[in-house]
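Engineer: Return atomic coordinates for the entry below.
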Amino acid sequence: MAIFTIVAGARPNFMKIAPIIHALQKRILEGADLSYRLVHTGQHYDKKMSGDFFDQLNIPEPHANLGGGGGTQAEQTAAIMVAFERELVENRPNLVIVVGDVTSTLACSIAAKKLNIDVAHVEGGIRSGDLSMPEEINRMVTDSITDHFFTTSEIANANLRNLGVSDERIHFVGNTMIDTLLAQMPNFKKPEGEIFDQLIPQGYFVMTMHRPANVDQEHQLKAMIDAILEGSQGLPIIFPVHPRTAKNLQSLGISAPNLLMCEPLSYLEFNYLVQHAKGVITDSGGITEETSVMNVPCVTLRDNTERAETIQLGTNELVGTDPAKLKPYLEKIMANTWKQYQGIPLWDGNTATRIVSILEKIYCA
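Structural biologist: Modelled structure (predicted):
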């Protein structure tokens, strides 16, 4: 029997692992000689948020929660490594599957390889080239010790080949986050609350902002919000606010009648808003993938991106962190002249099925 340990640590990981678990469950029911353990590292753990995700995405309760949250980057990495090593010694699998680029991805990959256990990296090979981002370091270190790469794009494939990774270890399968998006679209639901009742389709913006380059410097944050308010021409801007950002906004006294701040939303509620938005303003990576597939205009407030396919074939544009450069992009959205989604290869909802099929060939042969 082939045993796989699947690791999830932070909110974006849940969307990426859900379809893999569903595809594994399906094959197990069909008689495949497979088994898995789901390990939640506890890197980000909020009972309500995690509960929402497990319920909404139909993910079973984890077999183990390592409780590795809190502390500095180094403290968190160390706590997860120590706890995950213990998990692997007690429940040794044939393969550890890590996803994305969070601290848990790095920590669990290192712990597994030190015990001579194979590692598969789902979303391997993506790069921003920006070493000031912790996620980029996580990607680089994880990919340097990974055995099998499940990639989302030809760009990621090229990045790995440039590192000397052989073709038989690169498996171009698509994007499991898009599997979740396409499966859950019929279940999207409008959030409850007064601010959401006033919204009309294509009559508002959705904004997310959390990166230190945008939110930790008072002058930069105020200038960016002012530019967004000006460019939105009075349309409501729904802003689910990260606690750190909320604190900074409050201290700056930033407010406007159309800047509608709210608590972080569940997956189904947030994507309902994105699907019906005029446009999305973000400094996140994953949202650029979802907006592309939903054909919603997206501007990214970063100087680089690890998801270049969303610019080449999707609806994303890289604006940068200079507020002065934002205006023409928002004008284009307001004028309904934004580019359309061209279709990104293999982002078709069947990625997890392809992953499990490949794993069976490798570990059940």
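Engineer: alpha carbons only for contacts and neighbour counts from here, please
Structural biologist: Fine.
Engineer: what about the strands in the stretch 251-365 of the chain?
Structural biologist: Secondary structure of the stretch 251-365 of the chain by DSSP state E, counting those that start in this stretch: the strands cover 259-262, 279-282, 298-300, 316-318.
Engineer: so of the ones you listed, which one's packed in deepest?
Structural biologist: Burial of the strands of the stretch 251-365 of the chain is given as mean neighbour count (mean count of other CA atoms under 10 Å); strand 298-300 ranks first at a mean of 28.
Engineer: And the contacts of it?
Structural biologist: 279-284, 288, 291-292, 315-320, 329 (CA atoms under 8 Å, 6 or more residues apart in numbering).
Engineer: mind checking how far that strand is from the chain centre?
Structural biologist: 15 Å (CA atoms, centre = their mean, to the nearest Å).
Engineer: Return the set of buried residues in stretch 320-327.
Structural biologist: Within stretch 320-327, the residues that qualify as buried are 320-321, 323, 326, counting by 16 or more other CA atoms under 10 Å.
Engineer: who touches stretch 110-129?
Structural biologist: With CA under 8 Å, 6+ apart, stretch 110-129 has contacts from 81-82, 84-85, 88, 93-100, 109, 136, 139, 142-143, 145-152, 155-157, 159-160, 175, 304-307.
Engineer: Quick check: which of the strands of the stretch 251-365 of the chain is nearest to residue 164?
Structural biologist: strand 316-318 (29.0 Å; CA to CA).
Engineer: Tell me, how many residues neighbour residue 10?
Structural biologist: Using other CA atoms under 10 Å, residue 10 is surrounded by 22 other residues.
Engineer: Surely it and residue 101 touch.
Structural biologist: No. Counting by CA atoms under 8 Å, residue 10 stays clear of residue 101, with 9.7 Å between them.
Engineer: let's see this one next to it:
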Amino acid sequence: MYKITIIAGARPNFMKIAPIIHEIQTATSNGHAIDFRLVHTGQHYDKNMSGDFFEQLQIPEPHANLECSGGSQAVQTANIMMAFETELVANPADLVLVVGDVTSTMACALVAQKLNTKVAHVEGGIRSNDWTMPEEINRLVTDSITNYFFTTSETANNILKGNGVKENQIFFVGNTMIDTLLKQMPNFKAPEVWDELDLKEKEYIVMTLHRPANVDEEGQLKAMIDEIVANTTDLPLIFPVHPRTAQILESLQISHPRLHTVKPLSYLEFNYLVKHAKAVITDSGGITEEASIMNVPCLTLRDNTERPETITLGTNELVGTNPENIKPYLEKLFKGNWKVAQNIPLWDGKTAHRIVEAILKLS
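Structural biologist: Model (predicted):
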């Protein structure tokens, strides 16, 4: 029996591993000697991750929860490493599969290699080249000790080859986040705010901001929101907001009749809002992927992106972090000049199948 330990540390990780779990279950039912153990490091505590969450994704609740939330980057990394070492010693695996770029990804890869266990990285090779982002450090460290890379783009493949990774270690498979998106699209449901504000198709804008550079700098946050409000005509702005950001907004006394802050939404509710929005304004990498597949204009308030294919082939534009950049992009949006999404290679809903096929060959 080939045993795989799958690591997830934050809610988006579960979106990425759900289709992989489904494919492993299919392979097992087809007679392949393969099994998995799902380990949640507990890195991000999220009250929305109840039993319903796992039911919606049609995956089992984790076999183990290491409960390593809180603390500084260093403290959290250390806690995850100590807890996962105990877990992996008690439940040895042939392969540890890590996804994305959270602290858990890096910490568990390190532990696995120290215990002579091979590591596979889903979303290997992506880079923002911004070392001020903790995620970029996690990517660099993880990829430097990974055995097998499951990549989302040719750009990622070329980055890995440039770093000396051998061709036979790289598997260009596509994007598992899109597998989940395409599977769950029929299940999207309107959140309460849809009826409360009597929202209409393509007549509102969704906003998300969470990066410290945008939300912790009070002057920056205020300038950005002021620019967005000033240049979005009469459309409602729906802003699902983290409690910490809500406190900052309150202390800055930022309010406007069209700016509606709502509590964080479930995956199915949030993507319902994005799918029907005129546009999304964000600083999240994952949302740029989903918006591109749903052909929704996306304005990214960052100076760099680790997902260039969302710009070259998708609906994403890199607006930057200077609030003055926002107006021309919104003018372009309201003139109806936004680009249309093109086909992004292998972002077709079959990525997890390709990953498990590759794992079966490796096993």
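Engineer: ok, back up a step: of the contacts of strand 298-300 of structure 1, just say which sits nearest to residue 76 of structure 1.
Structural biologist: Proximity of these to residue 76 of structure 1 (CA to CA) peaks at residue 284, which lies at 21.8 Å.
Engineer: Any figure for the gap between the closest one and residue 109 of structure 1?
Structural biologist: Noted for residue 284 of structure 1: a distance of 24 Å to residue 109 of structure 1, by CA to CA, to the nearest Å.
Engineer: which SS class is residue 124 of structure 1?
Structural biologist: Taking DSSP: H, G, I helix; E, B strand; the rest coil as the rule, one finds residue 124 of structure 1 in the coil state.
Engineer: in terms of contact, does residue 167 of structure 2 touch residue 161 like I think?
Structural biologist: Yes. Assessed by CA under 8 Å, residue 167 of structure 2 is found in contact with residue 161 at 7.2 Å.
Engineer: So which of those two has more stuff around it?
Structural biologist: Counted by other CA under 10 Å, residue 167 of structure 2 and residue 161 do not tie: residue 161 has more neighbours, with 15 against 11.
Engineer: what's the counterpart of the more buried one in structure 1?
Structural biologist: Counting by TM-score structural alignment, residue 161 of structure 2 lines up with residue 161 in structure 1.
Engineer: give the contact list for its match.
Structural biologist: Residue 161 of structure 1 makes contacts with residue 167, as judged by CA under 8 Å, 6+ apart.
Engineer: Could you measure from it over to residue 151 of structure 1?
Structural biologist: Residue 161 of structure 1 is 12 Å from residue 151 of structure 1, by CA to CA.
Engineer: same thing with residue 53 of structure 1?
Structural biologist: For residue 53 of structure 1, the distance to residue 151 of structure 1 - CA to CA - is 24 Å.
Engineer: same thing with residue 107 of structure 1?
Structural biologist: In terms of CA to CA, residue 107 of structure 1 sits 20 Å off from residue 151 of structure 1.
Engineer: re earlier: of residue 53 and residue 151 of structure 1, which one has the most company?
Structural biologist: Between residue 53 of structure 1 and residue 151, counted using other CA under 10 Å, the more crowded position is residue 151 (25 against 19).
Engineer: Aligned to that one, what sits in structure 2?
Structural biologist: Under TM-score structural alignment, residue 151 of structure 1 pairs with residue 151 in structure 2.
Engineer: I'd assumed residue 176 was in contact with its match.
Structural biologist: No. Contact between residue 151 of structure 2 and residue 176 fails when scored by CA under 8 Å: they sit 9.9 Å apart.
Engineer: so what's the counterpart of residue 344 of structure 1 in structure 2 up against?
Structural biologist: In structure 2, the residue paired with residue 344 of structure 1 is residue 344, using TM-score structural alignment. Shown in contact with residue 344 of structure 2 (CA under 8 Å, 6+ apart): 309, 313-314.
Engineer: same question, residue 358 of structure 2
Structural biologist: residue 171.
Engineer: For residue 196 of structure 2, state which of the contacts of residue 344 of structure 2 is nearest.
Structural biologist: Taking CA to CA as the measure, residue 196 of structure 2 lies nearest residue 314 of those, at 31.4 Å.
Engineer: isn't that closest one right next to residue 340, touching?
Structural biologist: Yes. Judged on CA under 8 Å, residue 314 of structure 2 makes contact with residue 340 at a distance of 7.1 Å.
Engineer: Compare neighbour counts for these two and give me the winner.
Structural biologist: Shown here are residue 314 of structure 2 and residue 340; by other CA under 10 Å, residue 314 has more neighbours (27 against 13).
Engineer: Now for the more buried one: which residues touch it?
Structural biologist: Residue 314 of structure 2 touches 289, 292-293, 295, 340-344, counting by CA under 8 Å, 6+ apart.
Engineer: next one: residue 41 of structure 2
Structural biologist: Residue 41 of structure 2 makes contact with 7-9, 65-68, 80, 84, 104, according to CA under 8 Å, 6+ apart.
Engineer: one more time with 7 Å, if that's ok
Structural biologist: Residues near residue 41 of structure 2 by CA atoms under 7 Å, 6 or more residues apart in numbering: 8-9, 65-68, 80, 104.
Engineer: What of residue 288 of structure 2?
Structural biologist: 298, 310, 316.
Engineer: go again using 10 Å as the cut-off
Structural biologist: Shown in contact with residue 288 of structure 2 (CA atoms under 10 Å, 6 or more residues apart in numbering): 280-282, 294, 296-300, 305, 307-311, 314-317.
Engineer: By how much does the helix or strand where residue 54 of structure 2 lies deviate from structure 1 on average?
Structural biologist: For residue 54 of structure 2, the element it lies in under DSSP states H and E is helix 51-57. When structure 1 is superposed, helix 51-57 of structure 2 averages 2.4 Å from its matched positions, counting by mean CA distance after the TM-score superposition for structure 1.
Engineer: Only the buried residues of that helix, if you could.
Structural biologist: 53-54, 57.
Engineer: Distance to residue 187 of structure 2 added to those residues, as TSV?
Structural biologist: Output for these, formatted as TSV (distance: CA to CA, whole Å):
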residue	distance to residue 187 of structure 2
53	13
54	14
57	10
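Engineer: Of those residues, which is the nearest to residue 355 of structure 2?
Structural biologist: Closest approach to residue 355 of structure 2 among the buried residues of helix 51-57 of structure 2 (CA to CA): residue 57, at 18.4 Å.
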